[in-house]
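Asker: have a look at this prediction, sequence included:
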Amino acid sequence: MTVQSVPSVRIVEVGPRDGLQNIRDSIPTATKLELIRRLESTGLSTIELTSVVSSRAIPQLADCRDVLESSVVKRLISKSHLRLPVLVPNIKGLDIAIRHSIKEIAVFVSATEGFSKANINCTVEQGIERARDVASLALKSNIAVRGYVSCIFADPYTGPTPLAAVLRCVKELLDAGCYEVSLGDTLGVGSPLNIRTLLIYLLNNGIPLEKLAGHFHDTYGQAVANVWEAYSHGMRVFDSSVASLGGCPFAEGAKGNAASEDLVYMFHNAGISTGVDLSKLVETGVWISEQLSRTNSSRAGTALAATSKATLNAKSRPSKNSSLPWNFVSETERAQLHRSSVILNRPKSGNVLTASVISDLTSVVTDGSKGSQRQVLLYWDGPRKRE
């Protein structure tokens, strides 16, 4: 694949915030910071750091101040090419973000009343007003603002979400100054048809696709398909989480986010640049899954990690069929290719192929070719004559 100099798709990594917030077991702050550091090393340009929320509401993020005060985050904030949004629910959260020199925040609203009440304990209108106030103050402090709209397809308490409800929230957030609004399928119930219908509706009502991002959960295994459908209609920004970490505490049964590894794998195989080093991303997914003692739910990440491990094992595994040193060359689904060299060592006689030499070579090739698919290379330098 030819990687373009400028990525065609921007992946917004939400693992450190959205991916971790629902895990009940306390995660050390050092682990969160190491995750952020590893994610940045993959080439991701947008990483959601944390959320400044009440420790009672989301205990896992009670260390948000420690994260923001860390040398790791301060170093990353100094890099002008990075976007490091912090989710803030209210003015108090914004004040904390400002004190820590955060350059970008995110505000959120629900498109539906039931989820809004359960999530942020207010009506949709109150949620919009709150987001508008936070965005206004943030912009005055030269802080960029990103917006989230949750429950774009369904509410766990009130059922299907009307298209007009999503349109209303998107318009309100854009009018409030959000440079981008992420559409969240919080329950993961959407399908490509739902994506197509919603995007066409928003476009027909004056919402430009370049102002939208997709945030799709994988409850029914549709996240990657939904991302591709949205991309086909012109969307170019997608939220995802390494190892598919995530879910929603207010939506019982909701699975994790679209896996970052799955999206990068899909786009790269389609010749679409993301600017992300997939191998490093896979390593990060394996690492954080081990740290959390959780199954890695990224399909591509799991498969690529297994293939990489098998390749490493094959390279170091000695042959059982021959004393020759075998070097791993390549691997297909059904076979591994190993190569060994046989060098004639009679330079004084010109490496002439005598009957005895030919007999020895025949034995070497017959013995060495047993087992899985292998190649034996014969290096010969000398005249083709017999003594």
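Answerer: Ah, there it is.
Asker: going forward, measure contacts between C-alpha atoms and count neighbours the same way
Answerer: OK.
Asker: tell me the secondary structure for the closest residue to V181 other than its chain neighbours?
Answerer: Take V181 and drop its neighbours on the chain: the residue closest to it by C-alpha to C-alpha, 6 or more residues apart in numbering is G147, 4.4 Å away. Secondary structure, DSSP: H, G, I helix; E, B strand; the rest coil: G147 is strand.
Asker: and for G147, the neighbour number?
Answerer: Counted with other C-alpha atoms under 10 Å, residues neighbouring G147 total 28.
Asker: what's around I128, how many residues?
Answerer: By other C-alpha under 10 Å, neighbour count at I128 equals 22.
Asker: which parts of the strand or helix carrying it are buried?
Answerer: If you go by DSSP states H and E, I128 is part of helix 124-140. By neighbour count with 16 or more other C-alpha atoms under 10 Å, helix 124-140 contains the buried residues V124, G127, I128, E129, R130, A131, R132, V134, A135, A138, L139.
Asker: tell me which other helices or strands that helix touches.
Answerer: Helices and strands touching helix 124-140, by 3 or more C-alpha pairs under 8 Å, 6 or more residues apart in numbering; DSSP states H and E, are helix 91-99, strand 104-110, helix 113-120, strand 144-150, helix 163-175.
Asker: what about versus this one:
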Amino acid sequence: MSQSEEPVAAMDRISQLSNDILCHILSFLPIKQAFTTTILSKRWLRVCYSLTVLSFNDETVADYETFRRFCRFIDTLMLSNQQESQLKTFSLKCRFWFNDDNRRSFDGWLEAAKQRRVEEFHIFLNNVTMSSNIFISQTLVVLKLENLRVEDENLCVDLPSLKTLHLKYVCFENQNDIKKVLKACPNLEDLHTSYPRYIRRCEKNKEFRSLFLSKLVKADIGSNDVPFKVIYNVKFLRVIKVKPSLKKNIKEFFKGIPVFGNLIHIELWFYGFFHGWDGVVQLLQHCPKLQILYMRKWNTSVSKDWECPISDLECLSSHLRSCTILNFEGSENDLRFAKYILQNARRLEVMTIGVNSSSSDGMQKHQIIEELSTCPRMSSGCKLSF
């Protein structure tokens, strides 16, 4: 067989594959590259219209005319009457701008995806106001929204199948809107909220009083985004910007925490402030099964001496395997807490300390290493890492 015949023979073999296999192969290509195969035959066009994962990104768009063609391409694919198969994922990442005409097209794309019983939406827009209809779907399992606005005074939500909800830099009309969304997700397992914004804030949290996400396994939230009583069933919890609201002091904040009976992994990110180790210990008292503790802190604001707890914590005596403290400043309080963990965690496997070399108030790094390396450890197998 000559070299010129080899590509033809290879194409013949590929063409003998079933539509399902061809569709699977094309799903690994960028959507525009996948459609270049349609020059081969009409069959490839049908295969492209059967793709179950559609991902659109305007990263190559340089001006409005190019963006308009980008939108027309999506129109051709999404609004075609050749679309029949169920759609698994619709992903749209737009950094460019929308006008009223493009907005109508965008709403049409969402409705077309919903008509195909879409399971996943991944939407990133450049601060564009989108239709609230995206929150109504019987088939949606994953919903990830980023950098957009949902402005609807009477937000309606119905997401009975939703298991994953990520809201990053999403602006709502009303502070109660996010509560409406959560109430309409009875099967939610994974929740991520990052810096939600509201045009109008509410003084009362009535919407949360009867809400409990019983199937939630993982939560990644800001400390004031969602009350802890709503998510206390989780196994994994990351809290960004650990701080009380303006109406609470730090003691009241930790007193209001429920018992996290299933929690095995927690991450605490103290941005811009750190109120001391008392609050952390209070939190650990509510996490009896905790195995992994990860903390990142900045700017210690507590000067009083910290006293180690008199009674043992259940998680230290029975479960804790890993403890990580980043931006460790080497203050007396920091050292007391680290030693408290080392001396009381019976099953601790690794203690990781990230020393803040820019701190001028605490010890030097070599002094911290020497101080903690010589500290007795309850767990003989514990490894200390800096």
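Answerer: Here it is on my side, so go on. Since we're looking at a predicted model, the values are computed, not measured.
Asker: report the TM-score for the pair.
Answerer: Scored against TM-score structural alignment, normalised by the length of structure 2, the superposed chains reach a TM-score of 0.30; 184 aligned residues with a C-alpha RMSD of 6.2 Å.
Asker: now the angle from the helix holding I128 of structure 1 to strand 144-150?
Answerer: 160 degrees (axes from the mean of the first three to the mean of the last three C-alpha atoms, to 10 degrees).
Asker: tilt between helix 124-140 of structure 1 and helix 91-99?
Answerer: 20 degrees.
Asker: next SSE downstream of the helix or strand that contains D360 of structure 1?
Answerer: Using DSSP H and E, D360 of structure 1 sits within helix 355-368. Next helix or strand after helix 355-368 of structure 1 toward the C-terminus (DSSP H and E): strand 374-379.
Asker: buried residues in the helix holding D360 of structure 1, which are they?
Answerer: L361, V364, V365, G368.
Asker: from those, which is closest to N327 of structure 1?
Answerer: Taking C-alpha to C-alpha as the measure, G368 is the one of the buried residues of helix 355-368 of structure 1 closest to N327 of structure 1, at 12.3 Å.
Asker: and the closest one, how far from K140 of structure 1?
Answerer: 74 Å (C-alpha to C-alpha, to the nearest Å).
Asker: next: E331 of structure 1.
Answerer: Where K140 of structure 1 is concerned, E331 of structure 1 sits at a distance of 57 Å (C-alpha to C-alpha).
Asker: next one: I91 of structure 1
Answerer: For I91 of structure 1 relative to K140 of structure 1 (C-alpha to C-alpha), the value is 13 Å.
Asker: over to A164 of structure 1?
Answerer: Taking C-alpha to C-alpha, one finds A164 of structure 1 at 30 Å from K140 of structure 1.
Asker: after the helix or strand where F337 of structure 2 lies, next one along is what?
Answerer: When elements are assigned from DSSP H and E, F337 of structure 2 belongs to helix 332-344. Note on helix 332-344 of structure 2: by DSSP H and E, the next helix or strand toward the C-terminus is strand 350-355.
Asker: sorry, back to before: so the helix holding D360 of structure 1 versus strand 374-379, what angle?
Answerer: Computed by the same axes, to 10 degrees, the angle separating helix 355-368 of structure 1 from strand 374-379 equals 160 degrees.
Asker: hmm, back to that, and the buried residues of helix 355-368 of structure 1, which is closest to L193 of structure 1?
Answerer: G368 (55.9 Å).
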